[in-house]
Structures are given as C-alpha cells and as structure tokens.
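Trainee: Starting from these lines, generate the structure:
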Amino acid sequence: MEKTEKIDYSESQNDQAGQQVDLAPENVASIQEVDEIPPDKGYAWLILFAGVLNYMMPFGTLNAFGVFQTYYLLVMFPNEPARNISWISTMALSCSYIGSIFASSLIARFGLRGTNLIGTLVGAGGFLLASFSTKVWQLVLTQGVLFGIGGSILINVSVVVPSLWFEKHLGLAIGTVIAGTGLGSLIITPITTQAIKAVGISWTFRILALMYCVLTGVGTIVFKPRKHFVSAKSVINLQHLKDPVALLLCFAGFLVVTGYTCGTLYFPATIVALGTTKQYASNLIMVFSVFSMTGRILSGQLARRLGSVKILIFSHAMNGLVMILLWNLGKSVPVYIVAYSLIGLFSVPLFTLSSVIIANHYPKKYISQVNGLVSLFMGAGAILGIPLVGLVFDVVGNRTDYKWVKIIGAISYFSTIICFVLLRIYLIKSDPKYRLSPL
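Mentor: Alright, predicted model coming up:
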C-alpha cells in the first residue's frame, strides 16, 4: 500500500490545460502513439468477445446462486441455520469483489494474459475442491473464498481491457462485457439445475470447473494491450479516496450489494413459498438473467446520451419501489414475475456504469486500481450485509417470513441515491462545462 504517493490524474484530461474529461464515453481522452492500433475496430471486438466469456462464469454463477441457496436450504442442509448457509454466498460474492484489489499488481507483474490464467486456475480450483465438500465451512472456503478470488481477478481484467481497446464505444463495450453475467446465468442456471438432479452436487461442481477452464481460457489466449500500458504496481492506494468521485462510488457500492443480493439469493425461495416448484423458481432465474443482461447493455449505451449518474439515480429508485410495492406487497405469482423481471432490469447499472465512470475519469494505469478499490467496498458490504439479512430472516422472519428481506433490499437501493445526487452536484460544481453535459 502506498500511503504517501501523490496521485496525478492529469493523464485523464484533454490536451487543453485544466480541462477535465466528460463522463460521456465519447469524450474519453486517448494517448496517441506512433503506429498504435486504431481503437474500436478489428481485434477490439475479439477482445470484447473474450471479455464476455470471462464474465459469464464468475458472475453468471453468482447470479445462479439462488439454485444453490435453495438446494442448501431445503435439501443439503435443512437443519442448518440460514445465517450459517449464507456465509457460502457471502464469501463468494465478497471475495469476487475484494479480490479485485490484487489484479492491478498482478497485471503489472504477469501481464493481462498471465493474470487471466491465474484467475482461471484459482476459480476452477475452487469449484473442483467444492465437489469434495460436504460441510458448510468447506463450501465457504471452496465455493466461497477460492471461487470468489479467482473470479474477481478475471472480472477486473475484463473491465480493464475494453478501456484499452475502445474509445468511442467504451460505454457499450463495458456494458456488453458485464452483460456476460446475464448470458452466463442463462447457460449456467439450467445446467446447474439439471446436473444436480441427474448426477448430484459433486459432479455438478466438476462440470462447472471444466466450463470455467474452457470459457475463461479464451481470454488468456487473446488478451493483450492495444498500446503501451503500465498498471499501477501497488495492491491498493487509499489516496484515491481523496477524490470525491472514487469516494462516492465506493460508498454506493458498499450500500448496493445488500439490496442486489436480497433479490438474487432470496427471490427464488420466496416464489417457492407461494406454492411453485424449485424447478419453476430456477426457470425464473433465467428470466431475471435476460432482463439483467438487457439492463447492463442498455445502461452502458444510454450513458452517452442520458448520462451515467442520471441512469443510476432513476434505476435505483425504480428498484427500491419495485421491491417495496410489488415484491413486498404482491401475493401472486404473476406479480412476482413482473417484480423479478424489473429488478433484473434496474438492479445492475452500478456494476456497468461505475466502470465506465472510472475509465473516463482516471488515467489508464489507475483504472484497475480504482476498480479494485470500489470492489473492495462492495466486498465489505457483502460481508456485513448478507449475514445480517440471513440473521433477520432467521430471527425476525422465523425462516418463513421474507418481509424484512424485501424491505432491507429496498432501503439499500434508496440509500445509494444520496451518493449519486452528491456525485452529480460535485461534478457540476467542479467544472461549469458539466452543466451542459449529460451526467
């Protein structure tokens, strides 16, 4: 950790002295070099494809965690408190964020391809070891910690590479890569559901380990920088928190994770409680994934016209309202389906747009580092928030009433709006030209 380093963000500015970079993706500053490969063309789209595959396994599996959560609660560990079982998903999600802080130093030492390979081996190894696990604590270490750390490294590499290869279409590129989460869910959810029924949980993990190696291995082969690229060597630098942009994104990330996981982890179980089957609930995860994938792509593309911060404010307000009005007060399956679809559509912009904002606001050598810092706060939010929700479900809800799970999820989304409003005010006041820009 470098506590005394003075961070210079001047590289992220345009040629005119003192002019800051607009959050709109088309205004990303570039470093022109002799014989550099043109951005947004040719090999950039192969990079984009590999990035989508990279995102499919880590977060695609996390989005499908409702299948595992339902299986653990109802079949594998029926007598285990929900708060104990929740530590599996807690560590998987939190390590998927926290582990990103190591990506910058790994990239500096091993390059993009070497770092991607490390993420593949660690993540697939977590799945393989999980196949031999029979206790909750064993799954916490394997499906939780190892899988999460491996995935976090891949995720960070995946959002750094588009910033090196895209300029005009940066928002679309990052949104498309992160949309791999939804695509992964569409593939992994039915495979996981059917595999558990056909060959059991152990062989399901082995199948997922093989898929992990094949899909993320593509990035190890094709990833490379478009031009000379130097990544910050330090694991983490808290000096970035002196910049209000990083600070507010970190706080928003800390708050939003609890609300996001309330939907992904508990919604399948709540619809089973209405009288549907576990298979029906698993199928709905795929519906959620389609809307989630759509939301990620649209938010990245619309950021150019409407502004990243406006999209974040609107989306998180909508998600809070849906959780309170439809999911909490709704009592029928059709209402739940509408609620789940809308939550999928509006719950994901921060995961896309924080990366877009960071890629536009900071020099390229700091992108991985700042992404890692925001991810660290998200991981901290997961470590605190997910067990708290599990405790409330156990104690207040008596393991049958999901009311407070839904309310906590809504409060989580509403609270992030404060961060986004402050972010918009800061950007407008810091430079008059933001008053004419989509924020």
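
Trainee: Could you use CA atoms for every contact and neighbour count after this?
Mentor: Will do.

Trainee: And the strands in the stretch 201-350 of the chain?
Mentor: Taking DSSP state E, counting those that start in this stretch, the stretch 201-350 of the chain contains no strands at all.

Trainee: Tyr426: neighbour count?
Mentor: 14 (other CA atoms under 10 Å).

Trainee: what does Gly381 give?
Mentor: When neighbours are counted by other CA under 10 Å, Gly381 registers 23.

Trainee: swap in Val199?
Mentor: Neighbours around Val199, by other CA under 10 Å: 10.

Trainee: cool, His228 as well?
Mentor: 9.

Trainee: quick one: it and Val34, what's the gap?
Mentor: For His228, the distance to Val34 equals 11 Å [CA to CA, to the nearest Å].

Trainee: now swap in Val421 and tell me
Mentor: For Val421, the distance to Val34 (CA to CA) stands at 41 Å.

Trainee: now that we're looking at the residue nearest to Ser185 when sequence neighbours are not counted, how far away is Asp40 from it?
Mentor: Spatial nearest neighbour of Ser185, chain neighbours left out: Gly60 (4.4 Å); criterion: CA to CA, 6 or more residues apart in numbering. Relative to Asp40, Gly60 is positioned 26 Å away (CA to CA).

Trainee: and for comparison, fold this next one:
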Amino acid sequence: MRAQEATDKPADGAYAWMVIFACLISLMLSIGINDAYGVYQQHYQLNEFPDETATLISWIGTVQFLVMCFCGIFSGFLCEHFDTRVLNSIGALIMGAALIGGSYCTSIGGLMATQGLLYGLGASFPFVAGTSIPSQWFTRRRGLATGIALAGSGIGGMWMVSATQAMIDTHGRPWAMRVTGGVAMAAVLAVSPWMRVRLVPARTEHIIDWALLRDARFNVFLAAVVFVVAAYFGPFYQMPSYSVVVLHKSQTWGSNMDTLMNGISVVGRLAAGFLADSVGPLNLLIANTVLAVVSLMALWVPFDSVGTLFAVDILFGFAIGGMVSVIPVVAAQVFGLARLPSIIGLLFVGYVAGGLLGVPPMSALLDNVGHRTDYTSSIWYMSVLPLCALVLLVVMRLLITRQWMVKI
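Mentor: Okay, here's the model as predicted:
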C-alpha cells in the first residue's frame, strides 16, 4: 500500500531524534509502569490481601496488560487516521486518572477496574505510538533508534520498581499510586507534541490489515510473538515473591531483583539496537530467544541459590529486553513500513493471547501445584514458553530463506 508523507520533517534528522525521545518517555510511563507491577503483586500477596490467591492478585496486572494490548489493536487504526499527538495526550490523562482513582480502592475488584482496566485503556495509546512510530523516522539507523525508544520501558520499569517500593514503605500504597499517576500524566502530556507519524497509508476502513494473515511468514511470526509475550512477564511478577518465600530475603531485596532485571533489559534493548542493523533483526531475535531459554531452563529450573538467581536475572533481563525491542524492527523489515501501526495493532492480538498464556497459568501452578511455596512447576512452565517461541522463529526464517549466513 502506498504511503504518503505526513510531515515535511526529514528522516534521520534532528527532529527524528526528538520523536525518539518522546517515544522513550511515553513507553517509560506506559509499559514501564506495567513492568513494575511485580512490586504491587508482592505487596498485595504478602501484606494487603494475604488470604487471596496469587492467581487472583496477578489478574490485576494481567488485566492491565491485556486491556493495553486489546485496545492497542484499535489504537493502531486510530493512529493512522487521527493525530497521534492528541491521542497520546488523551492516553496520558486516562493513565493518570486510573492510578489516582486506584489509590482510593481497597478491594481487588476496584483495583482490577482502575489499576487494571482503566490504566490499560489509557496506556494503549502511548504504547502503540511509541512502539510503531520510531521505525518510520529512520532509514539508516532504524534498529538503533527503535532500540533507544523501546529502552524507555526498561528504564521506566527499573526506576519505577525502586521508587514504588520506597513510596509504599514510606507513605503507603495509596500515595505511591497517586504520585505515580501524577508523574505519568505530566510527563506523557509534556512529550505528546512530538508524538507524530511520518508516513500514513492511503485511507482504509479496515481496523486491521487482515491480508497479512494470508502470509504464512506473518502467521508464524504472530504465533512466536504470543510465546515471547507469554514468557516476558513471568519472572518480573514472580521473582520478588520467590526471593522472599524461597530464598528468605526481604521484600525490598525481592523488588530490587526486578529493578536489576529492568536495568539489564535496558542494556539488552540498546545492544539489540546496535546489532540489529548489522546482523539482521530476525537473526538477533533468534539469538536472544536462545539466551532466554538457557537462562530459565539451564539455571533457574535446577538451582535455587542467590547466585543463580542473580545470573538468571541478568541473562533473562538482557535477552528479553532485546527480544521485545527488535519485534517492531522485524515487522518493519519483513512486512513494510507504510502500515506499521496497523501491523503492530495486529501483533497486539498476539500480545493479548500471550498475556493470557503467561502469568495466569504460572500463578495457577504456584497456587495449586506449589501451594504458594514451591515455584518449581511455575518455573518449568516459564522455561517452555521461550522454547516454543524459538522453534517458531526458526520456522519463520526457513520460510524466508534457507541460507543461514544471510542478514535478515
């Protein structure tokens, strides 16, 4: 589909880097806050709702992510038809209102409606825009620019974990949510003037470009994305409570493991940005998925020591950071730039499926098989998910070419 220029600003220029900065901030305060949900999971599970199951509590964060992705399907369509700067601003207002409203809730149902559903709705706009816009603004350093923008989610998760834990310890959970909501609203509103697309396709009435589903390569890629997303949140959600229950560390120590993982994921995102342009984004995605499998299956499954957990934290954080940052670059290179927001929107169907396939079954295994103390079955489940993604990504590459030395 032929694309039209939406602005006279050139690609690869100074303005393009301002767009990247705006995307970084938008992702830092949208998906970054979701990455920090493990702190709330730990607090709810151990302090506020100790009599409720881990499965039920995990649904607050799961609903947050699922709604963000489900609404992202429609956000991609809206980003092609309306001003993304306005949409980003609307998202900022809803995000802030959701967290501030959630601070007054004292039940899991109320938190699921505010911190979960309403926040996910608002975050879907900066999430889609921040993920899909960067690739449109660069031709020479697309992987690097996209990696920098998507590093925002890891940066947000890194400082948000520590800040949230500190605010909960000092001022309580309600004030932690109010401050977070106010900061998210103000920061995303401030960068919204630069959140603009560079290319728009010819007008279409289709919310999703279903023609992509006739491409076998895309179907395999979509299935792989399901398993990547399913694998993503498990360690972030369960490592804090695992540190307390299994390793007998403090809650602050447990939340620091999420901080470290988010920090390493930023390094992984930036490294993926540097390497994607030279080795090929799909090749890099496969390599990072191998690392994720090794970190969980060869280290976390058989060992339960502090040193091993640090190794898992570092290796998995690096691998998953590179995996999520390179997905939009693979989509842009293999399937084209013009309708990238809609392509990302269709991938969000996979994100929704991945969200359902990931944390809820892991938490159910912890409750029903591990009786909230034995994490073995849950960790095994986490390990199988990236392995499935790896098999599918290899199949996708074989559908494109049988030559293994080719940059893809």
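
Trainee: ok so, going back, if you count surrounding residues, which of Val421 and Val34 of the first structure has more?
Mentor: Neighbours per residue (other CA under 10 Å) separate Val421 of the first structure from Val34, with Val421 holding more: 15 against 6.

Trainee: State the distance from the closest residue to that one other than its chain neighbours to Ile31 of the first structure.
Mentor: Counting by CA to CA, 6+ apart, Ile313 is the residue found nearest to Val421 of the first structure once chain neighbours are left out, at 7.4 Å. Ile313 of the first structure sits 32 Å away from Ile31 of the first structure when distances are taken as CA to CA.

Trainee: Between those two, which has more neighbouring residues?
Mentor: Counted by other CA under 10 Å, Ile313 of the first structure and Ile31 do not tie: Ile313 has more neighbours, with 21 against 13.

Trainee: Tell me which residue of the second structure matches up with that one.
Mentor: In the second structure, Ile313 of the first structure lines up with Ile286, judged by TM-score structural alignment.

Trainee: That match against Leu390, yeah?
Mentor: Yes. Under the contact definition of CA atoms under 8 Å, Ile286 of the second structure touches Leu390, with a separation of 6.3 Å.

Trainee: count of neighbours near the aligned residue in the second structure for Val290 of the first structure?
Mentor: Matched to the second structure by TM-score structural alignment, Val290 of the first structure sits across from Gly263. Using other CA under 10 Å, Gly263 of the second structure has 22 other residues around it.

Trainee: same thing with Gly13 of the second structure?
Mentor: Neighbours of Gly13 of the second structure under the rule other CA under 10 Å: 11.

Trainee: For the alignment partner in the first structure of it, which three-state class applies?
Mentor: Aligned against the first structure by TM-score structural alignment, Gly13 of the second structure finds its counterpart in Lys41. When classified by DSSP: H, G, I helix; E, B strand; the rest coil, Lys41 of the first structure comes out as coil.

Trainee: Enumerate every residue touching Lys41 of the first structure.
Mentor: By CA atoms under 8 Å, 6 or more residues apart in numbering, the contact set of Lys41 of the first structure is empty.

Trainee: on average, how far is the host helix or strand of Tyr381 of the second structure from the matching bit in the first structure?
Mentor: For Tyr381 of the second structure, the enclosing helix or strand under DSSP states H and E is helix 376-400. Compared with the first structure after the fit, helix 376-400 of the second structure shows a mean deviation of 0.8 Å (mean CA distance after the TM-score superposition for the first structure).

Trainee: ditto for stretch 345-357 of the second structure
Mentor: Once the two models are superposed, stretch 345-357 of the second structure sits on average 1.5 Å from its counterpart in the first structure (mean CA distance after the TM-score superposition for the first structure).

Trainee: can you check stretch 257-277 of the second structure too?
Mentor: Stretch 257-277 of the second structure sits 1.2 Å off on average (mean CA distance after the TM-score superposition for the first structure).

Trainee: try stretch 179-186 of the second structure
Mentor: Mean deviation of stretch 179-186 of the second structure relative to the first structure after superposition (mean CA distance after the TM-score superposition for the first structure): 0.9 Å.

Trainee: what range in the first structure matches that stretch?
Mentor: Aligned by TM-score structural alignment, stretch 179-186 of the second structure falls on residues 207-214 of the first structure.

Trainee: Please tell me how far the aligned partner of Pro334 of the first structure in the second structure sits from Leu299 of the second structure.
Mentor: Alignment note: Pro334 of the first structure maps to Gly307 in the second structure; criterion TM-score structural alignment. Between Gly307 of the second structure and Leu299 of the second structure the distance is 10 Å, computed by CA to CA.
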